[in-house]
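Colleague: structure for the following, please:
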Amino acid sequence: MSNSQPQPSSVPILKRTLVFGFLYAAAIAVIGGGVAWLSVGAIGALSVVIGAVMAAVFLGITALSILIAIKYDIVAFFAIVLGAWLLKFVVFLILAVALRDQPWINTTSLFLALIAGVIGSLVVDVVVVMKTRMPYISDPNG
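Modeller: Below you'll find the predicted structure:
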């Protein structure tokens, strides 16, 4: 007999979201980086890769914060998720200001990669949730 509690039904969904989100960000880096290389040059490709990495990190922070917070009571859950959201917001602002005027960044390529990453992560979330079988009632003791 095991003392561990059963995992909430949302854990596999979040893990699948992480995997597909990271794969999507890698696709943005490769495909978008190639397109940017051809149209803008190496600076554009580097900017797309940076944008894809930023999108992947922000996606990861959200999903990981929920995976961590799900083990705690509702107040701690919301505190952890809100704290992660605020962390993402602050890190995004710092990176936006720091990268804005860098000569080795093409801001258009970076912006387009970030937008593609955000929209893609939302699509990944929707598709993963729609294709997952999950009970209509909440988890016991949850």
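
Colleague: please make it C-alpha for all contacts and neighbour counts, starting now.
Modeller: Fine.

Colleague: mind listing what V128 touches?
Modeller: Taking CA atoms under 8 Å, 6 or more residues apart in numbering, we find V128 in contact with 13, 16-17.

Colleague: among the residues you listed, which are in helices?
Modeller: If you go by DSSP state H, these have 13, 16-17 in helices.

Colleague: nearest to F77 among those residues?
Modeller: Nearest to F77, judged by CA to CA, of the ones in helices among the contacts of V128 is I13 at 17.3 Å.

Colleague: I'd say the closest one and K131 touch.
Modeller: No: contact criterion CA atoms under 8 Å: I13 and K131 do not qualify, at 9.6 Å.

Colleague: neighbour count: those two, which is higher?
Modeller: Between I13 and K131, I13 has the larger neighbour count (other CA atoms under 10 Å), namely 18 against 9.

Colleague: and this one, so I can compare the two:
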Amino acid sequence: MSASPVSSNPILRVTLLAGGAVGLIVIVLATLIGWWAAGGEGAASGAIGAAVGMIFPALTAVSILVANRWFGSPAYLQIFFGVVLGGWLLKFVLVIVAFLVLAQVEWLVDIVFYVSLVVAAVASLVVDLVVMSRMRLPGVSDIALPGE
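Modeller: Now for the predicted structure:
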């Protein structure tokens, strides 16, 4: 396997893998605690809240990885910012739609959903922080010197 042309790609991949592992743990815990607090409806509310809280932050890393596929292209910066900005706008619209739809669900236990959503979002941020603090990324990267 060859090295990634963009030095941030390995960090983003580790973030997605670690975030997925932590996300599964948070979903299982939110489901169990939701079951304990409010039965089956609480379990479903906890699982949905935790899933929403883990999926939406991961979409930013995915959009950056997708945009980095055009590294080296003359229009790389335009493509990169278009893909990332488009991903953010799509995520923004999806969050609003998801919350509007979930607000209409009668069986959703609001407090279980909210707490699991916040815990999952904070867990995602902690994973990002830990991965970024432990990964090594040079201060100057992704350049080619004359004569190389």
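
Colleague: which one of the ones in helices among the contacts of V128 of structure 1 is nearest to A45 of structure 1?
Modeller: Closest to A45 of structure 1, out of all of those and judged by CA to CA, is T17, at 25.7 Å.

Colleague: for the closest one, which non-adjacent residue is closest in space?
Modeller: Leaving aside its chain neighbours, T17 of structure 1 sits nearest to D125 (6.0 Å; criterion: CA to CA, 6 or more residues apart in numbering).

Colleague: quick one: map T60 of structure 2 onto structure 1.
Modeller: Structural correspondence for T60 of structure 2 with respect to structure 1 (TM-score structural alignment): T62.

Colleague: ok so, going back, can you put the ones in helices among the contacts of V128 of structure 1 in JSON lines and add distance to V91 of structure 1?
Modeller: Supplementary listing: these in JSON lines, determined by distance: CA to CA, whole Å:
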{"residue": "I13", "distance to V91 of structure 1": "26"}
{"residue": "R16", "distance to V91 of structure 1": "25"}
{"residue": "T17", "distance to V91 of structure 1": "22"}
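
Colleague: what about the residue nearest to T17 of structure 1, how many neighbours?
Modeller: For D125 of structure 1, the number of neighbouring residues by other CA under 10 Å comes to 18.

Colleague: any idea what it aligns with in structure 2?
Modeller: Alignment note: D125 of structure 1 maps to D128 in structure 2; criterion TM-score structural alignment.

Colleague: pretty sure its match is touching V14, no?
Modeller: No: under the criterion of CA under 8 Å, D128 of structure 2 makes no contact with V14, lying 9.2 Å away.

Colleague: give me the common contacts of these two.
Modeller: Common contacts of D128 of structure 2 and V14 (CA under 8 Å, 6+ apart): none found.
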